[in-house]
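# Build me a structure from this.
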Amino acid sequence: MQLFIDESGGLEGKDRLFVVSGVCGDADAFAKRVTKHRRRIGRGRRPLTELKGADLARIAEYEVLSDLPIETRFATVFVRLSDPRHAWAAKELGEPELYARMIEQVRRMVSLGGVDIQGLTIDHGRFKRSVQRRLQDRLERASNRPIPIAFRRSETSPGVQLADLSANLAFRRLNGTPDFGAAPLEGLFRVLDKRYGGGATALDLSEVAPDWLTGEKENGSP
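Coordinates of the predicted model:
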């Protein structure tokens, strides 16, 4: 199975919330589902070149994600600057290091059910190539078993497109975006959580947080 990674939000400006989502499953099956829904959603208007959460209605995102093979696994990790530990880490460690830690935690979460991750594909867009190389080295050193790691543009990777939809939904849910205030959509999100083992977890910084922050509670709830 392949693990695909994308992110939403950030640690600068108004967001103050950074979300990394992973979608793990069969790459060929993902490609077929993305092609199917890209054609369906684009019918009657300009054809879609890719599925992107920022461009789709929330219900359309749900329809795509709920149509994935049952063995698919989701995992989401977030950093919220209102959490003192996360604020400290954003300042002291920087975004690339936090991003690597978030990807590692997503990978561990997906692997808990005995999933054999055979490759890792990360969205190309966030960091320039020199930072990507450092991230790749960092992730390879942290891995118990070396696996191929690649950075791909989302338009060329159906799996990254699915991770984008997952990250976009998780960001909106965690950020309290108004269109998640409706009970039906919140209920649909719970269906995704139950079906694919999703949910969102705060980044664990217990190994690196200083003693004076030890008593601070991470905000682990959406």
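
# rest of the way, CA atoms for contacts and neighbours
Will do.

# ok now do Val19, which residues does it touch?
Listed by Cα atoms under 8 Å, 6 or more residues apart in numbering, the contact set of Val19 reads Glu7, Ser8, Gly9, Gly10, Thr76, Val77, Phe78, Val79, Ala167, Ala170, Phe171.

# Now, these that are in strands?
Among those, the ones falling in strands (DSSP state E) are Glu7, Ser8, Gly9, Gly10, Thr76, Val77, Phe78, Val79.

# farthest-separated two in the residues you listed?
Farthest apart among the ones in strands among the contacts of Val19 by Cα to Cα are Gly10 and Thr76. That separation is 14.5 Å.

# And those two? Which one has more around it.
Thr76 (30 against 18; other Cα atoms under 10 Å).

# follow-up on the earlier one: for the contacts of Val19, which one is nearest Gly42?
Ala167 (21.4 Å).

# Before we compare anything, build this one as well:
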Amino acid sequence: MEIDDLAIRFVLKDDLLSLRKVLCDRFLIQEYPKGHCFNRAGTTSDYLYFILDGQVDVYTLNEQGYVRLIGIHQRNTLFNLDNLVNEPAIITTIANTKVTGICVTMNDLLTVLKEHPEHYALLLSYLSKVLRLMCYDAIEQSIRDVKTRLLHFLLLYAHNNESMKIPFSQQRIASAINASRIQVARILAELKASGVIELHRNSVVICSLDGLLEALEERNECA
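Below you'll find the model as predicted:
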């Protein structure tokens, strides 16, 4: 796996930067507290949100209340995309930090795009990035084992953010890769013992990208 060859973004940020001023000039800017629920699975809403600052986590929930983190939105992105159709939402979106944003409807977006048609291609490109992430997640869950999913996640997160620090607790990582915390803890302990990572209370620091890639290559050879 060559991470540079994958146009996959677990953390979406700045993809719609050129839309920021257009939306700020037209719509009300609002602030939302940490923990605010923008959208809940099973409910119907007409609203989408453009993030100016902050972070929003995207989850899926099953009937038993099991939570899976499937993506993160940061500044200059649009979320709650399944509200583009008037059907019950599939995802739940919650503010992970204080969020500054703009609430819009599909009609609002259509009006903006009619006045600024140069943004059509940008929005379509953004939608394709979100779709690619969902397809990538489906592949990971259907054909990858837990250790491979964990290695992929660490590499992708580091690549997306150009940082060796992944600010996730072990439980949060488990939610992101659809594994138990015990499974994640065991694999992270193995990686720590080999000197590839350092473990902190609510974060993982990658000490060696080459070491992660080697562990992944060994995993692929065993498959």
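
# Quantitatively, what TM-score do the chains reach?
TM-score for the superposed chains, counting by TM-score structural alignment, normalised by the length of the first structure: 0.30, backed by 109 aligned residues with a Cα RMSD of 5.5 Å.

# export the contacts of Val19 of the first structure to TSV and tack on distance to Gln161 of the first structure?
As requested, the contacts of Val19 of the first structure are exported to TSV (distance: Cα to Cα, whole Å):
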residue	distance to Gln161 of the first structure
Glu7	11
Ser8	12
Gly9	16
Gly10	18
Thr76	15
Val77	17
Phe78	19
Val79	21
Ala167	10
Ala170	14
Phe171	15
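
# Just give me the closest of those to Glu104 of the first structure.
Nearest to Glu104 of the first structure out of the contacts of Val19 of the first structure is Val77 (Cα to Cα; 9.7 Å).

# ok, and the residue lying closest to the closest one once chain neighbours are set aside, which helix or strand is that part of?
Leaving aside its chain neighbours, Val77 of the first structure sits nearest to Thr201 (4.9 Å; criterion: Cα to Cα, 6 or more residues apart in numbering). Assessed by DSSP states H and E, Thr201 of the first structure sits inside strand 200-202.

# got it, and Gly159 of the first structure?
helix 158-174.

# Check which helices and strands that helix sits against.
Applying 3 or more Cα pairs under 8 Å, 6 or more residues apart in numbering; DSSP states H and E, one finds that helix 158-174 of the first structure contacts strand 2-10, strand 17-25, helix 27-42, helix 58-65, strand 119-123.

# if we go to 7 Å?
Here helix 158-174 of the first structure touches strand 2-10, strand 17-25, helix 27-42, going by 3 or more Cα pairs under 7 Å, 6 or more residues apart in numbering; DSSP states H and E.

# Go through those and name the closest to Gln132 of the first structure.
strand 2-10 (13.3 Å).

# Buried residues in the closest one, which are they?
Neighbour-count burial for strand 2-10 of the first structure flags Gln2, Leu3, Phe4, Ile5, Asp6, Glu7, Ser8, Gly9, Gly10 (criterion: 16 or more other Cα atoms under 10 Å).

# Against Ile72 of the second structure, how distant is Arg20 of the second structure?
The gap separating Arg20 of the second structure from Ile72 of the second structure is 18 Å, by Cα to Cα, to the nearest Å.

# Have a look at these two and say which one is more surrounded.
Neighbours of Arg20 of the second structure and Ile72, each counted by other Cα under 10 Å, are more numerous for Ile72; the result is 21 against 17.
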